[in-house]
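J.: Sequence and computational prediction follow.
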Amino acid sequence: MTAQLEQEDGVMQEYDVVVVGGGAAGLSGALTLARARRSVLVVDAGRPRNAPAEGVHGLLGREGISPAELVERGRAEVRSHGGQVVSGEVDAVVRDGEAFAVALSEGRRVRGRRLLVATGLVDELPEVEGLRERWGREVVHCPYCHGWEVRDRAVGVLATGPMSVHQALLFRQWSRDVVLFSHTAELSAEEAEQLAATGIGVVPGEVVALETEGERLAGVRTADGSVVERQVVAVAPRARVRAGFLAGLGLGAVEHPSGVGEHLPSDTAGRSGAAGVWVAGNVADPLMQVGAAAAAGAAAAAGINADLVAEEVRRAVAAHRTRERTADGGVLSGR
């Protein structure tokens, strides 16, 4: 572990790894690195993508745990192994010799030999009245995350992009009462046939609002004033990654192959196109669930540690060779 000077609040000036983002991917990566006896700092803005959800689902051993509790448990585990977690945002990252200079929003600066980016993404929802207010409750996006909880209810799928028909076909697995609101999308003949063959109705016209009765969702209103009774609305939001602070490294978001929005490209181990920078979680793949994001964070951390070990071995070998040459020269000159 790298020996460091401490700043006033205990945050050191330099770390083996700075992790940007403290969700499942970032904390899992930080835990793996801390257990490898690396000095680790996690900088987290405290805005997890799944904050509106009541629980995290499909996570083995933690089914239904609240997103806030999962984060608190993760932070405690990282700290118990010597890692540090601070609240804040990263404004910019630039190269500083063989390391990275990381500028935090409150004016503090730290250095990291390596960088793990796990900042996640922002879900950009359609401008439909009442949609955002019910996001994470009766308005959902992932059948594997929420399908069991909304099983056998009347589901309406709001067509917003290339994944919408696929989304409707998936939700049909959990409910026999599924309709697709075409909204502003145009269905291909093949898509229309698939929906008809599986008993999924299509409601034409733009959706303008969600209707409620008391505290519950009651229906979906279209531009012509019609209201279709629905208990759940599924929507595929556009993913926008949090990555502006990487501009100084030449890294930027590109379109994800699925068409759902942006991501930061990487190889299968999480290594980005910038040397020394790894990415993990939804910032790399917007389709990842929590379990997959945590696994990706651990895999990226293992890659980072291996890279650091390789660097340290190269330096040790170079130093060893220097000592050997010095020793040989001393013996020769003494003859």
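T.: That came in fine, so what should we check first?
J.: going forward, measure contacts and count neighbours with C-alpha atoms only.
T.: Noted.
J.: what's the burial count for residue 334?
T.: Using other CA atoms under 10 Å, residue 334 has 6 neighbouring residues.
J.: so how far is residue 12 from it?
T.: Using CA to CA, to the nearest Å, residue 334 is found at 47 Å from residue 12.
J.: same check, this time on residue 215
T.: Noted for residue 215: a distance of 48 Å to residue 12, by CA to CA.
J.: Give me the more crowded residue out of the two.
T.: Between residue 215 and residue 12, counted using other CA under 10 Å, the more crowded position is residue 12 (19 against 7).
J.: which outside residues touch the strand or helix carrying residue 192?
T.: Here residue 192 sits within helix 189-197, counting by DSSP states H and E. If you take CA atoms under 8 Å, 6 or more residues apart in numbering as the criterion, helix 189-197 is touched by 165, 169, 201, 202.
J.: That helix: which residues count as buried?
T.: Neighbour counts over helix 189-197 (16 or more other CA atoms under 10 Å) mark residue 195 as buried.
J.: and if you look at stretch 136-154?
T.: Neighbour counts using 16+ other CA under 10 Å place 136-141, 143, 145-147, 150-154 of stretch 136-154 among the buried residues.
J.: and the comparison structure, right after this:
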Amino acid sequence: MPNSMMRYDVLIIGGSYAGLSAALQLGRARRRVLVIDAGQRRNRFAHASHGFLGQDGVAPGQIIATARAQLAHYTTVEIREGAATGVKGDEHGFVVETAADPVSGARLILAGGVTDSLPEVPGLAERWGRHVFHCPYCHGYELNQGPIGVLATGPVSLHHAQMLPDWGPTTLFLNGAVDPHAAELADLARRGVTVERTPVAGFFDEGADLRLADGRTIPLTGVFTLARTHITGPLATELGVDIEEGPLGQCIQVDAMQQTSVAGVFACGDVARLAGSVPLAVASGAMAGVAAHRSLIFTA
């Protein structure tokens, strides 16, 4: 390792909810930590975050700002803006390339999140996080039991549609993505879900209303859909950690302590779950931070 290279106990890739939660545990253990953050939170399009105890309804950016302000009190924790562009192992642990200088750490936590590939429906991307959502626990309550649409992207959307009637009368727009069989249609009917087979042409006006291919407009207070996810950044692939392919996309396989298949590498947040939310990301980040610290003590 070059003498000029900065060395840390733990490098954390990603400075959103999971990464900062991991950094907090390690900072409280007085370990030297560097968080490398590209600033692309998955929920950056949402006006408010819900379901996180003590922060319900707070703007996502404000939660991050508060977390950063609290972490600033821990002098062994640093945050560097920018992307991690590469990684390799060395005799000391791991070397991560950044836009500035390379840095070295004995342990590595991957918390860089995932990227959503949205359905190609006109107007959907502009409404993501405002009128179109993926998690009913995060955004369903605020729709005040108004009419809800579920835009199908595959078979898992049938399960999605069966969940939504607890938040409002629900219509499942098949849009050619799935063709339910008789038993599935019966399950949907038992939950009171209306099934619409006419393809979706796009969104109407400025809200959540959907325009169908036959010219009809369906008034809605919100639309839910399941985007396919891809692991953000190259590091997981370069490290060779085991990656799981699920019905909604990719995630890094971890054990109960957030340890990946590569020794000394942990993962947390949405990148380590097939479905995620802010409270789950914070919880997994706390576990990853504790586990990384324990590994420094007991396997050094």
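T.: Done, it's in. Since the structure is predicted, the reported quantities are computational estimates derived from the model, not experimental observations.
J.: just how off-centre is the helix holding residue 192 of the first structure within its chain?
T.: Between the centre of helix 189-197 of the first structure and the centre of its chain there are 33 Å (CA atoms, centre = their mean, to the nearest Å).
J.: Stretch 189-197 of the second structure aligns to what range in the first structure?
T.: The aligned range for stretch 189-197 of the second structure in the first structure is 196-204, by TM-score structural alignment.
J.: residues of that stretch that come out buried?
T.: Neighbour-count burial for stretch 196-204 of the first structure, counted by 16+ other CA under 10 Å, picks out 200, 201, 202, 203.
J.: Go through the residues you listed and flag which are in strands.
T.: Residues of those located in strands (DSSP state E): 201, 202, 203.
J.: Quick one: residues contacting the last one.
T.: It refers to residue 203 of the first structure. Neighbours of residue 203 of the first structure in contact, by CA under 8 Å, 6+ apart: 179, 180, 181, 182.
J.: Which one of the buried residues of stretch 136-154 of the first structure is nearest to residue 16 of the first structure?
T.: residue 145 (34.6 Å; CA to CA).
J.: now the strands for the stretch 101-250 of the second structure?
T.: Secondary structure of the stretch 101-250 of the second structure by DSSP state E, counting those that start in this stretch: the strands cover 103-110, 114-117, 132-133, 148-151, 170-173, 194-196, 200-203, 210-212, 217-218, 222-225, 228-231, 243-246, 249-252.
J.: what sits against residue 10 of the second structure?
T.: Residue 10 of the second structure is in contact with 31, 32, 33, 34, 105, 106, 107, 108, 109, 292, counting by CA under 8 Å, 6+ apart.
J.: Counting neighbours, what do you get for residue 246 of the second structure?
T.: The number of residues packed near residue 246 of the second structure is 13, by other CA under 10 Å.
J.: Skipping adjacent residues, who's closest to it in space?
T.: In space, residue 246 of the second structure comes closest to residue 274 once its chain neighbours are excluded; the distance is 6.8 Å by CA to CA, 6 or more residues apart in numbering.
J.: Correct me if wrong: the one you found contacts residue 253.
T.: No. In this structure, residue 274 of the second structure is not within contact of residue 253 by CA atoms under 8 Å, at 9.7 Å.
J.: hang on, the earlier thing: same list (the contacts of residue 203 of the first structure) but as CSV, adding neighbour count and distance to residue 98 of the first structure.
T.: Rendered in CSV, the data for the contacts of residue 203 of the first structure read as follows (neighbours: other CA atoms under 10 Å; distance: CA to CA, whole Å):
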residue, neighbour count, distance to residue 98 of the first structure
179, 24, 55
180, 23, 53
181, 25, 53
182, 20, 52
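J.: which pair in the residues you listed spans the largest distance?
T.: So, the contacts of residue 203 of the first structure by CA to CA: farthest apart are 179 and 182, at 9.4 Å.
J.: shared neighbours, those two?
T.: By CA under 8 Å, 6+ apart, residue 179 of the first structure and residue 182 have these common neighbours: 202, 203.
J.: Look up how far residue 274 of the first structure lies from the equivalent of residue 171 of the second structure over in the first structure.
T.: Residue pairing (TM-score structural alignment): residue 171 of the second structure is matched to residue 179 of the first structure. Distance, residue 179 of the first structure to residue 274 of the first structure, using CA to CA: 44 Å.
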